[in-house]
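Asker: dropping a prediction and its sequence here:
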Amino acid sequence: MQRKLHPLEGIVAAFALFIALALTIGFAQADEIKKQKAVFLRSSSALVLDAETGEAVIDKNSEAVVPIASITKLMTAMVILDRGLDLETRIVLSRDDLRTIKRSRTRLRTGASLTRDELLMLSLMASENLAAAALARTYPGGMDAFVEAMNAKAEALGMSDTRFVEPTGLSPQNVSSARDLAQLVRAANNYPLIREYSTRERGTVQVFKRPLSFGNTNRLVRSSHWDIDLSKTGYISQAGRCLVMRVHLASKDLIVVLLDSWGRQSRIGDANRIRKWLESNLSSARSS
């Protein structure tokens, strides 16, 4: 015969359950606070993920939806490569491309003829807006079809916070979250050309039969302290300084997303602070 619980026993059991739940929630909140305060960052939104497990190592406002500037060009590159277009086809830069980028600075000139491959390289390595605009203009169906393909790709990747309106990142209406951009970096890392071009230190193209040399917009690719598989920078005034990378650091493959960092070198400073903190803390965790 089952013994009937004394009312006091029921109260004690309920209280014990409450305490257990409170502790669980408290530990989870403490863990979240620890991730946010792990290292001081000037970026208003940041995320560092273990690329293998998806676990967040550092998380600061990672779900905030903000303009992403030229991080956009990773999606631009994926859409071009997914379509399987001939990369050796020559494309003449046009006034339509200039209208797309408006007053944005460019070292390229209308009338210049470059291969699709060269335009892809300049878009990823040097963040050349005219190159990205030309890639989208010459996509089958033109600019509208290209932007539609960008948004379809984002949806397929589960990037629910993301919306694109053009291929360069100059529009503040190109928005996403650090969480979504980690997905973008994970997907882009599957494209060998994106890995190669986004981390290339320098590249030269012929413009009207004269060599024109470009450097990478992320100076960390030239640093001996970093092992970078994929990289992309971005900047417009509404987005602040942005940086995404896939790196090998402290014996781990990590995805780093830094958004809305204010100050010319602040994203680089944030990245280096993250590197030093991870090298110290992950190394300590392995040895303990």
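Answerer: Noted; the coordinates are in hand. Being a predicted model, the structure only gives us computed values, none of them experimental. Numbering: from 1, shown residues only.
Asker: every contact and neighbour count from this point should use C-alpha atoms.
Answerer: Fine.
Asker: can you pull the buried residues of stretch 186-203?
Answerer: 186, 188-189, 193-201, 203 (16 or more other C-alpha atoms under 10 Å).
Asker: just the helices from this structure, written as ranges.
Answerer: For the chain, the helices defined by DSSP state H cover 7-36, 72-83, 95-101, 116-125, 129-137, 142-156, 178-188, 192-199, 266-287.
Asker: and the buried residues of stretch 186-203 as a markdown table, adding distance to residue 75?
Answerer: Rendered in a markdown table, the data for those read as follows (distance: C-alpha to C-alpha, whole Å):
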| residue | distance to residue 75 |
| --- | --- |
| 186 | 12 |
| 188 | 8 |
| 189 | 11 |
| 193 | 13 |
| 194 | 10 |
| 195 | 13 |
| 196 | 15 |
| 197 | 14 |
| 198 | 13 |
| 199 | 16 |
| 200 | 18 |
| 201 | 21 |
| 203 | 21 |
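Asker: just flag the most distant two among these.
Answerer: Spatial extent of the buried residues of stretch 186-203 (C-alpha to C-alpha) is set by the pair 186 and 203 at 24.8 Å.
Asker: put this beside the first:
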Amino acid sequence: MSLSALASGTAAEAAAQPAKSKASASAPAKSSAQAATKPAVKSGATRKVSSVVVRKAAPVLPAVPTFGQVAGLHTVDDPLSLKSSVAYVLDQDTNEVLFSKNPQAVLPIASITKLMTALVVVDAGLPLEEKLTVSQDDVDTEKFTRSRLAVGTTLTRGEMLHLALMASENRAAHALGRHYPGGLEAFVAAMNAKAHSLGMTDTHYVEPTGLSSRNQSSAADLAKLVDTTSQVPLLRDLSTSREARVALGKRLVQFRSTNGLLSNPLWDIGLQKTGFINEAGKCLVMQASMAGRKLIMVFLDSSGKASRIADAERMRKWLSAQAESSPVSAKF
């Protein structure tokens, strides 16, 4: 329900005071009725008028519910009180599931999509030095998001790949797909074919950026994608880069990672990707070494600005506490 408030106010007038007149021998005394008349205003005096600006408060729009909220996934409790409706932790070497919460729920995955975009580009063996130019076709007409890559910007395929993984640049990801042999349609087909080959049966892509809520997957499927991409050295390096300066025309523009955990010395992250659109909530996938293990971590549909990072920290502490005892899987 929209809420609005209207502030109003009026300036109170000062009470009228009877004018004092000098006594005159020829002037008769004023009656009590005459004493109640309005006071005289001096010639040339300026009357001050208070003005009140009446402004309507901006309407408060209701938050768009995520697919997970609509499905009631947030009502599932877990011992860590995670804000993510979906969480999944897998031992990469043994495939042992250490933590599982709604792992088969199929939800929008936002910019986690870009991991598959990058994998398809690398698999195709396309030259990283080739120059690609951003066109009007790369402008977001799905969510109307902004970009620092103006139409006409030319970068190498390697630079586009870097910005797509590190800074989640949508125009870079779209340009990568558009410059694929056969064009964007062929690229999306290759994304779905790759997902099928990896056994990602709950996954479907319609475009290479993640801006569409029709790009969907499950936590179990995304763990397979992270496992595969984390074995590609180039994707590991680009996804875990903290920042990069890129020449855009005559300017050097600095881009930074969307994942603050890369700067945290308590984390040893081998590959990562964040994501967000309203329908997906905050998302995060990582491959990280922890407590003597290589782990794959998936968090989807997290509510709150920094909640996916907080959930990852809760998971790290919980896993560390379990390190000295026999690992026990937690499923919810």
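Answerer: Arrived safely, thanks for sending. Predicted, not measured: the structure shown is a model, and the values here were computed from it.
Asker: out of the helices of structure 1, which is closest to residue 253 of structure 1?
Answerer: Closest to residue 253 of structure 1 of those, according to C-alpha to C-alpha: helix 178-188, at 10.9 Å.
Asker: show me what counts as buried in the closest one.
Answerer: In helix 178-188 of structure 1, counting by 16+ other C-alpha under 10 Å, buried: 178-186, 188.
Asker: that helix maps to which residues in structure 2?
Answerer: Per TM-score structural alignment, the counterpart of helix 178-188 of structure 1 in structure 2 is residues 219-229.
Asker: what's the counterpart of residue 137 of structure 2 in structure 1?
Answerer: Taking TM-score structural alignment, residue 137 of structure 2 has residue 96 as its aligned residue in structure 1.
Asker: quick one: neighbours of its match, just the number.
Answerer: By other C-alpha atoms under 10 Å, the residues close to residue 96 of structure 1 number 14.
Asker: gap between it and residue 19 of structure 1?
Answerer: To residue 19 of structure 1, residue 96 of structure 1 is 65 Å away according to C-alpha to C-alpha, to the nearest Å.
Asker: and if you look at residue 232 of structure 1?
Answerer: Distance of residue 232 of structure 1 to residue 19 of structure 1, computed by C-alpha to C-alpha: 46 Å.
Asker: ok, those two, which is more surrounded?
Answerer: Using other C-alpha under 10 Å, the more surrounded residue of residue 232 of structure 1 and residue 19 is residue 232, with 29 against 12.
Asker: any idea what residue 213 of structure 1 aligns with in structure 2?
Answerer: Under the alignment defined by TM-score structural alignment, residue 213 of structure 1 corresponds to residue 254 in structure 2.
Asker: so who does its match touch?
Answerer: Applying C-alpha atoms under 8 Å, 6 or more residues apart in numbering to residue 254 of structure 2 gives the contacts 243-246.
Asker: likewise for residue 111 of structure 2?
Answerer: Residues counted as contacts of residue 111 of structure 2 (C-alpha under 8 Å, 6+ apart) are 168, 209-211, 273-276.
Asker: now the two most distant members of the residues you listed.
Answerer: Pairwise distances across these (C-alpha to C-alpha) peak at 14.5 Å, for the pair 211 and 273.
Asker: returning to that earlier point: possible to save the helices of structure 1 as CSV with distance to residue 55 of structure 1?
Answerer: CSV is the format used below for the helices of structure 1 (distance: least, C-alpha to C-alpha, whole Å):
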stretch, distance to residue 55 of structure 1
helix 7-36, 11
helix 72-83, 23
helix 95-101, 38
helix 116-125, 27
helix 129-137, 33
helix 142-156, 21
helix 178-188, 11
helix 192-199, 23
helix 266-287, 14
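Asker: select, out of the ones you listed, the one closest to residue 89 of structure 1.
Answerer: Residue 89 of structure 1 lies closest, by C-alpha to C-alpha, to one member of the helices of structure 1: helix 116-125, at 5.8 Å.
Asker: quick one: that closest one to structure 2 mean distance?
Answerer: Comparison of helix 116-125 of structure 1 with structure 2 after fitting gives an average deviation of 0.2 Å (mean C-alpha distance after the TM-score superposition for structure 1).
Asker: which residues in structure 2 does that helix align to?
Answerer: Alignment of helix 116-125 of structure 1 against structure 2: residues 157-166, by TM-score structural alignment.
Asker: for the matching stretch, the distance to its chain's centre please.
Answerer: Relative to the chain's own centre, stretch 157-166 of structure 2 is displaced by 19 Å; criterion: C-alpha atoms, centre = their mean, to the nearest Å.
Asker: show me what that stretch is in contact with.
Answerer: Taking C-alpha under 8 Å, 6+ apart as the rule, stretch 157-166 of structure 2 contacts 114-115, 118, 127-132, 169-170, 172-173, 175-176, 238-243, 246, 255-258, 273.
Asker: now do stretch 161-170 of structure 1
Answerer: Identification of contacts with stretch 161-170 of structure 1 by C-alpha under 8 Å, 6+ apart yields 65, 68-73, 76, 101, 129, 132-133, 136, 143, 146-147, 150-151, 154, 171, 173-177, 180, 234, 236.
Asker: kindly recompute the last result at 6 Å.
Answerer: Contact with stretch 161-170 of structure 1 is made by 69-70, 72-73, 76, 129, 132, 147, 174-176, as judged by C-alpha atoms under 6 Å, 6 or more residues apart in numbering.
Asker: from residue 300 of structure 2, how far out is the match of residue 213 of structure 1?
Answerer: With the distance defined as C-alpha to C-alpha, residue 254 of structure 2 ends up 28 Å from residue 300 of structure 2.
Asker: burial measure for residue 87 of structure 1, as a count.
Answerer: Residues near residue 87 of structure 1, counting by other C-alpha under 10 Å, number 14.
Asker: please apply the same query to the one 3 residues further on.
Answerer: Residue neighbour count, defined by other C-alpha under 10 Å, stands at 15 for residue 90 of structure 1.
Asker: surely it and residue 112 touch.
Answerer: No: checked against C-alpha atoms under 6 Å, the pair residue 90 of structure 1 and residue 112 is beyond contact range at 9.8 Å.
Asker: how about the residue positioned nearest the centre of structure 1: what's its closest non-neighbour residue?
Answerer: The centroid of structure 1 falls nearest to residue 244 when counting by C-alpha atoms, centre = their mean (3.8 Å). Spatial nearest neighbour of residue 244 of structure 1, chain neighbours left out: residue 257 (4.5 Å); criterion: C-alpha to C-alpha, 6 or more residues apart in numbering.
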